[in-house]
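Colleague: sequence below, structure please.
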Amino acid sequence: MSLAPPFTKESANVKVKKAQDLWNGQNPKVIAKAYTPDSIWRNRSTFLSGSADIEDFLTKKWEKEKSYRLRKELFAFTENKIAVQFWYEYQDSHDGMKWKRCYGLEDWTFAEDGKMCKRQMSGNDVEIDESARWFTDGVDVNEVDISEAHW
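Modeller: Modelled structure (predicted):
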């Protein structure tokens, strides 16, 4: 199955889960290869472009966000675009290692070769008690029951 546009529901779902797994690997150099060299991003209030900026951004992200675990789900798609809903949990090394969960949406645009050429992310962090975590050690993020109240 091709993971380059045009997308079908099946290929869009596979693309989303591959991105989820890639980000859960937390390797900025490997992740940056999934984007075009001139890819443009908006991540919350940060605007960046290009592989070097992506690597730097992700390196700093995971210096702050320890114990990071992410789940992405397909929200919608067109021929060369995918929208994703996501949740991730982390310990904030800049805030006393408090547990936080980010809720958000991303929209992605893809080049003909299947690499992402544009990524926009909007997200909100919520402090949570450790007992409220979904993505604990050993749990498959894809199997966690996320209630409708959190979708």
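Colleague: going forward, measure contacts between C-alpha atoms and count neighbours the same way
Modeller: Noted.
Colleague: where's the closest residue to residue 41 other than its chain neighbours, which helix or strand?
Modeller: For residue 41, ignoring the flanking residues on the chain, the nearest one in space by CA to CA, 6 or more residues apart in numbering is residue 119 at 4.8 Å. Following DSSP states H and E, the helix or strand that holds residue 119 is strand 116-127.
Colleague: what helices and strands are in contact with that strand?
Modeller: Applying 3 or more CA pairs under 8 Å, 6 or more residues apart in numbering; DSSP states H and E, one finds that strand 116-127 contacts strand 35-43, strand 98-110.
Colleague: longest helix of the chain?
Modeller: Longest helix in the chain, counting residues (DSSP state H): helix 9-24.
Colleague: which of the residues in the helix or strand following that one are classified as buried?
Modeller: Later in the chain than helix 9-24, the nearest helix or strand by DSSP H and E is helix 28-32. Burial within helix 28-32, assessed by neighbour count using 16 or more other CA atoms under 10 Å, is assigned to 28, 31-32.
Colleague: same thing with stretch 65-77?
Modeller: For stretch 65-77, burial by neighbour count (16+ other CA under 10 Å) applies to 65-75, 77.
Colleague: possible to save those as CSV with secondary structure and distance to residue 100?
Modeller: Listed next are the buried residues of stretch 65-77 as CSV, based on DSSP: H, G, I helix; E, B strand; the rest coil; distance: CA to CA, whole Å:
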residue, secondary structure, distance to residue 100
65, strand, 9
66, strand, 10
67, strand, 10
68, strand, 10
69, strand, 11
70, strand, 12
71, strand, 14
72, strand, 17
73, strand, 19
74, strand, 23
75, strand, 23
77, strand, 29
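Colleague: to compare against the first, here's the next sequence to fold:
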Amino acid sequence: MSRPPLPPFTAETAAQKVRLAEDAWNSRDPEAVSRAYTPQSRWRNRASFQNGRAEIVDFLAAKWRNEDEYRLIKELWAYDGNRIAVRFAYEWRDETGQWYRSYGNENWQFDADGLMEERHASINDLPIEASQRKFRWPLGRRPDDHPSLSELGL
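Modeller: Got it, this is the predicted structure:
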């Protein structure tokens, strides 16, 4: 299965890949998101490690059960060959009603078919007040006219 755009990436195709990933994650559909990864994809996410699509699906399903009102923005940081570096921020609310903005970086490596074979994520959570939220679009895909991380000063 091929998942364009394919490496080696250009500035344009790397940015497209980042937006496609953002859109998928904002769907909060673990099965759909997992199809962007190789069957044996390896992840490091904070202090947890996932290997393969089944573990990715389980991880994402648990994540989105605990992170209500999840909205994410990703931004291209760098690219080279079959690798992309991304910075991101997402906002979410826990079961007590506390809002967070989570900031992080990801390093991605793709196979020749454009499937991600490695994902390394570093993430920090900042408690925020509801009035400090910046990601207020309806759940789902971020509108094209919504400001980017850089435009928001994040």
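Colleague: coming back round to it: list of residues touching the strand holding residue 119 of structure 1?
Modeller: 34-36, 38-44, 98-111 (CA atoms under 8 Å, 6 or more residues apart in numbering).
Colleague: filter these down to the buried ones and hand me the ChimeraX line.
Modeller: Here is the ChimeraX command that picks out the buried ones among these, judged by 16+ other CA under 10 Å:
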select :34,35,36,39,40,41,42,99,100,101,102,103,104,105,106,107,108,109,110,111
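Colleague: which of the buried residues of helix 28-32 of structure 1 sits closest to residue 19 of structure 1?
Modeller: Nearest to residue 19 of structure 1, judged by CA to CA, of those is residue 31 at 8.5 Å.
Colleague: who touches that closest one in this structure?
Modeller: Contacts of residue 31 of structure 1 by CA under 8 Å, 6+ apart are 22-23, 55.
Colleague: what do we get in structure 2 for it?
Modeller: If you follow residue 31 of structure 1 across to structure 2 using TM-score structural alignment, you land on residue 33.
Colleague: ok, back up a step: how much does the longest helix of structure 1 stray from structure 2?
Modeller: If you overlay the two and look at helix 9-24 of structure 1, the average distance to its match in structure 2 is 0.3 Å (mean CA distance after the TM-score superposition for structure 1).
Colleague: just checking, what packs against that helix?
Modeller: Using 3+ CA pairs under 8 Å, 6+ apart: helix 9-24 of structure 1 touches helix 28-32, strand 65-77.
Colleague: any idea of the angle the last one forms with strand 98-110?
Modeller: It stands for strand 65-77 of structure 1. Orientation check (axes from the mean of the first three to the mean of the last three CA atoms, to 10 degrees): strand 65-77 of structure 1 against strand 98-110 gives 40 degrees.
Colleague: by contact count, what packs against strand 65-77 of structure 1?
Modeller: Checking 3+ CA pairs under 8 Å, 6+ apart, strand 65-77 of structure 1 ends up next to helix 9-24, strand 81-92.
Colleague: same list, those, but as CSV with mean neighbour count and distance to residue 125 of structure 1 please.
Modeller: Output for those, formatted as CSV (neighbours: other CA atoms under 10 Å; distance: least, CA to CA, whole Å):
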stretch, mean neighbour count, distance to residue 125 of structure 1
helix 9-24, 17, 18
strand 81-92, 21, 9
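Colleague: quick check: which of these is nearest to residue 142 of structure 1?
Modeller: Of all these, helix 9-24 comes closest under CA to CA, at 9.1 Å.
Colleague: what sits against the aligned partner of residue 60 of structure 2 in structure 1?
Modeller: Using TM-score structural alignment as the criterion, residue 60 of structure 2 maps onto residue 58 of structure 1. Contacts for residue 58 of structure 1 (CA under 8 Å, 6+ apart) come out as 26, 28.
Colleague: and the helix or strand hosting residue 58 of structure 1 against structure 2, how far off on average?
Modeller: Under the criterion DSSP H and E, the helix or strand holding residue 58 of structure 1 is helix 51-64. Superposed on structure 2, helix 51-64 of structure 1 shows a mean distance to its aligned partners of 0.2 Å (mean CA distance after the TM-score superposition for structure 1).
Colleague: quick check: angle from that helix to strand 65-77?
Modeller: Counting by the same axes, to 10 degrees, helix 51-64 of structure 1 lies at 130 degrees to strand 65-77.
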